[in-house]
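J.: Provided below for reference: sequence and predicted model.
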Amino acid sequence: MKFAGATQTDDAVTITLESGDTLEADLLLVAVGRGPVTDGIGLEEIGVTVDRGFVPTDERCRTNVEGVRAVGDIVPGLQLAHRGFAQGILVAEDIAGLDPQPLEESGIPRVTYSDPEIASVGLTEAKAKELHGEDAVECVEFNLGGNGKSQMLATAGFVKLVRVTDGPVVGVHMIGARMGEQVGEAQLIVGWEALPEEVASFIHAHPTQNEALGEAHLALAGKPLHAHS
């Protein structure tokens, strides 16, 4: 549904959709996003290609001009600080002749620091099906209603796993309190192409939010422990 407009009173906001339907809320958050700030720093003068303020690069952060690299938010892609750090390390090691592996964009953890938090790494279900085929992907969702720590924190959400059928987990997507703290293990699972059965054999501490990640893999491996719907 597309947004058509909004009107505001002293204590409410009414949002109108293109369908004609309306929604009423106390507050309306408008997220306009961010853009690169590269005007006036001399890129065009030395021949560096600039596209709407962004600086296109190859997988080793090389621009179209020999000897000029670009890292961080001015490079098209995820605008995340940890991506910029990793690109900087990649460039330094590449210049030093260490031949580092290029970054896999889908393997970079993404976290939205909202309440509840949203954390994700790897492929979405749609992207996995696009790459591997509609019938070659399996998914499972573990509802945080079955997680003891989530009940203590009074949070709701889920852990969704995406795997290639009879193959590794290729995506982990989580919503709930503190899920940004769980994405580290999720990155290892996706990065090392772990099978659900392998992760299911790990013992996750109880009661923790991290336990939800373990239980999601138990469910995907065909041996769920707790369930809530």
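T.: That came through, no problem.
J.: can we go C-alpha only for contacts and neighbour counts from here?
T.: Fine.
J.: all the helices of the protein, residue numbers only.
T.: For the chain, the helices identified by DSSP state H occupy 81-95, 125-132, 148-153, 183-191, 196-200, 210-220, in order along the chain.
J.: which non-adjacent residue is nearest residue 177?
T.: residue 116 (4.8 Å; Cα to Cα, 6 or more residues apart in numbering).
J.: and residue 5, by the same measure?
T.: In space, residue 5 is closest to residue 16, 5.2 Å off (Cα to Cα, 6+ apart).
J.: then residue 115?
T.: Counting by Cα to Cα, 6+ apart, the nearest residue to residue 115 once its immediate chain neighbours are dropped is residue 177, at 6.7 Å.
J.: that neighbour contacts residue 153, correct?
T.: Yes. When contacts are counted by Cα atoms under 8 Å, residue 177 is listed as touching residue 153 (7.5 Å).
J.: neighbour count winner among these two?
T.: A direct count of neighbours by other Cα atoms under 10 Å for residue 177 and residue 153 places residue 177 higher, at 22 against 12.
J.: can you give me the buried ones in stretch 122-134?
T.: Burial within stretch 122-134, assessed by neighbour count using 16 or more other Cα atoms under 10 Å, is assigned to 122, 123, 124, 125, 128, 129.
J.: dump the residue contacts of the third one.
T.: Contacts here follow Cα atoms under 8 Å, 6 or more residues apart in numbering; on that basis residue 124 touches 162, 171, 173.
J.: same check, this time on the second one
T.: With contacts defined as Cα under 8 Å, 6+ apart, the neighbours of residue 123 are 106, 162, 170, 171, 172.
J.: relative to residue 24, how far out is the second one?
T.: Just to be clear, that refers to residue 162. 35 Å (Cα to Cα, to the nearest Å).
J.: show me which of these two is the more surrounded one.
T.: Set side by side, residue 162 and residue 24 show more neighbours around residue 162, with 26 against 14, by other Cα under 10 Å.
J.: that one and residue 128, how far apart?
T.: Following Cα to Cα, the distance that separates residue 162 from residue 128 is 8 Å.
J.: so what sits against both of the two?
T.: Between them, residue 162 and residue 128 share the neighbouring residues 137, 170, with contact defined by Cα under 8 Å, 6+ apart.
J.: residues near the residue nearest to residue 177, how many?
T.: One way to gauge burial is a neighbour count; for residue 116, by other Cα under 10 Å, it gives 17.
J.: take a look at this one as well, against the first:
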Amino acid sequence: MNYDIIVIGSGPGGYVAAIRAAQLGFKTAVVERENLGGICLNWGCIPTKALIKSAHVYEEIKHAEEFGLNKTEASFDFSHIVKRSRGVADKMNKGVGFLLKKNKIDVINGNAQVKPGKKIEVTDKDGKKTEYSASHIIIATGARSRVLPNLPQDGKKIIGYREALTLPTMPKSMIVVGSGAIGIEFAYIYATMGTKVTVVEFLPNIVPVEDEEVSKHVEKSIKKHGIDVMVNSSVERVETKGDGVKAFVKTANGEVTLEADIILSAVGITANIENLGLEEVGISTDKGRIIVDSFYKTNIPGYYAIGDVIPGPALAHVASAEGILCVEKIKGMNVEPIDYGNIPGCTYCSPEIASVGMTEKKAKESGYEIKVGKFPFIASGKATANGDTDGFIKVIYDAKYGELLGCHMVGNGVTDMIAEAVAVRRLEATSHEILTTIHPHPTLSESFKGATEAAYGEAIDL
């Protein structure tokens, strides 16, 4: 019952940390109360992308004649779409189980509580309690859908992302509250398959963390998909009497009443830190998150935390990076803290959104003299051949040194391209090096160079 490292939670932070620990020679165990892979693999990143793929294929079939292809009337089986999504999640879940077994990591099923003295107590499904000890305990328990007092989720008429993945039937109408990645992705999925969707956003722009130019473009694009958008608006209260649901929305012009079959609450997440025993051990928290240092140590020696339970971006790839760094530091390796200013973000609606670094507004507020370049996909040969020219790539450079301060992409396929900008920033490459790097043609990726050319007045294809 004694280990070198015990990881509580098997999401993209936890299972990755455990595997890296095993690779480094630590005797390792993972505690999981539900499904291996956590929310990301089972109820988040992966199954939503499966639904998005179905929506995208359906959308392409409807436009097949534009490519010279004959088609019959496009239709779909919603239950089969959901079944495929769950099958994809199940396959990934089994894959994590295989990897843990391959790396000789013990999997302990149950709810864990941390105890003083570098111990944990695990309660299994039958209520049996077992104590384990470890030299190092890593908390990676993730997060869940945030519930607002004025939007109490009942799992039927007012739902979170989990219920949105497994609705038994297609709703005819849906109100999506919140326009971050979760809200916009589900809005796209359901609107594409025929649901009348209205997005309600409290802030002035949808996808508010993005560059303002990107936000405006996405708003225009999703409206073409038939999605209604209400910004500077907030749902004050709801009524669930009768067949559907009513939302009373406060706007700049007064209160508006919206009616729909269902409301999806996508207003953020809440860290899973309750009932973990943090208070008993004395682990410090602030605003619902565990406080850690640059290498994920809590204030109590031997206890660590990574992923959505600590301050910072709640992203799967961030949690994985934190888990690896945490165990490498425990091993005594010469490692550097993560640069949280160089974290890519992706939203998988249509058009897709991908970004890294500063927005144009942030760069100006930070006092930089900047050069901004933009390459629209309508000027791209590959995008034109694909029949999808919606979107652009925008780059922001420091005028003095040529440092890439930020890159913002909108368009289908951009989530697979943003890594180039992340690597450029990581390696501190300059605009000159981008301009002299030969990109393959015809590709969407050459538009990154095209945007850089535009920033320096050297555009060839504009």
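T.: Received, thanks. Everything quoted here is computed from the prediction, not taken from an experiment.
J.: superposed, what's their TM-score?
T.: Put the two chains on top of each other and the TM-score (TM-score structural alignment, normalised by the length of the first structure) is 0.86; 223 aligned residues with a Cα RMSD of 2.9 Å.
J.: and residue 138 of the second structure, what does it touch?
T.: Taking Cα under 8 Å, 6+ apart as the definition of contact, the neighbours of residue 138 of the second structure are 5, 6, 7, 8, 14, 303, 304, 305, 306.
J.: re the thing from before, could the buried residues of stretch 122-134 of the first structure go into a markdown table alongside distance to residue 20 of the first structure?
T.: Conversion of those to a markdown table gives the following (distance: Cα to Cα, whole Å):
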| residue | distance to residue 20 of the first structure |
| --- | --- |
| 122 | 37 |
| 123 | 35 |
| 124 | 31 |
| 125 | 31 |
| 128 | 35 |
| 129 | 34 |
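J.: before we move on, back to that, out of the helices of the first structure, indicate the one that is most buried.
T.: Between those, helix 210-220 has the highest mean count of neighbours, a mean of 24, where neighbours are mean count of other Cα atoms under 10 Å.
J.: that one vs the second structure, mean deviation?
T.: Relative to the second structure, and after both are superposed, helix 210-220 of the first structure has an average distance of 1.2 Å to its aligned residues, where the measure is mean Cα distance after the TM-score superposition for the first structure.
J.: so where is that helix in the second structure?
T.: Under TM-score structural alignment, the match for helix 210-220 of the first structure in the second structure covers residues 445-455.
J.: what residues does the residue nearest to residue 177 of the first structure make contact with?
T.: Listed by Cα under 8 Å, 6+ apart, the contact set of residue 116 of the first structure reads 155, 156, 157, 175, 176, 177, 178.
J.: what is the burial count for the aligned residue in the second structure for the third one?
T.: Here residue 157 of the first structure is matched to residue 391 in the second structure, going by TM-score structural alignment. Residue crowding around residue 391 of the second structure was assessed by other Cα under 10 Å; the count is 24.
J.: what's the neighbour count on the closest residue to residue 391 of the second structure other than its chain neighbours?
T.: The spatially closest residue to residue 391 of the second structure, leaving aside those adjacent along the chain, is residue 411, at 4.4 Å (Cα to Cα, 6+ apart). Neighbourhood size, residue 411 of the second structure [other Cα under 10 Å]: 26.
J.: ok, the residue opposite residue 411 of the second structure in the first structure once aligned to residue 116 of the first structure distance?
T.: With the correspondence set by TM-score structural alignment, residue 411 of the second structure lines up against residue 176 in the first structure. Noted for residue 176 of the first structure: a distance of 5 Å to residue 116 of the first structure, by Cα to Cα.
J.: what residues are shared contacts of those two?
T.: Counting by Cα under 8 Å, 6+ apart, the residues touching both residue 176 of the first structure and residue 116 are 155, 156, 157.
J.: wait, which of the residues you listed is closest to residue 206 of the first structure?
T.: Distances from these to residue 206 of the first structure were compared by Cα to Cα; the smallest belongs to residue 155, at 16.5 Å.
J.: ok, the closest one - contacts?
T.: For residue 155 of the first structure, the contacting residues are 116, 144, 176, 177, taking Cα under 8 Å, 6+ apart as the criterion.
J.: what's the match for the second one in the second structure?
T.: Structural alignment (TM-score structural alignment) places residue 144 of the first structure against residue 377 in the second structure.
J.: quick check: its match touching residue 386?
T.: No. Using Cα under 8 Å, residue 377 of the second structure is not in contact with residue 386, being 10.6 Å away.
J.: state the number of residues packed around residue 49 of the first structure.
T.: Residue 49 of the first structure, neighbours per other Cα under 10 Å, totals 15.
J.: next one: the counterpart of it in the second structure from residue 121 of the second structure, what distance?
T.: Residue 49 of the first structure is assigned residue 284 in the second structure as its aligned equivalent, the criterion being TM-score structural alignment. The span separating residue 284 of the second structure from residue 121 of the second structure equals 20 Å under the rule Cα to Cα.
J.: contacting residues for residue 450 of the second structure?
T.: Contacts of residue 450 of the second structure by Cα under 8 Å, 6+ apart are 374, 375, 459, 460, 461.
J.: 6 Å instead?
T.: When contacts are counted by Cα atoms under 6 Å, 6 or more residues apart in numbering, residue 450 of the second structure is found next to residue 375.
J.: could you tell me where the top strand by length along the second structure falls in the first structure?
T.: Taking DSSP state E as the assignment, the strand of the second structure that covers the most residues is strand 129-139. Mapped onto the first structure using TM-score structural alignment, strand 129-139 of the second structure spans no residues at all.
J.: quick one, that strand and helix 316-331 angle?
T.: Here strand 129-139 of the second structure points in a direction 100 degrees away from that of helix 316-331 (axes from the mean of the first three to the mean of the last three Cα atoms, to 10 degrees).
J.: tell me the spacing between residue 30 of the first structure and residue 224 of the first structure.
T.: Note on residue 30 of the first structure: its distance to residue 224 of the first structure, by Cα to Cα, is 40 Å.
J.: which one's more surrounded, those two?
T.: Counted by other Cα under 10 Å, residue 30 of the first structure and residue 224 do not tie: residue 224 has more neighbours, with 15 against 6.
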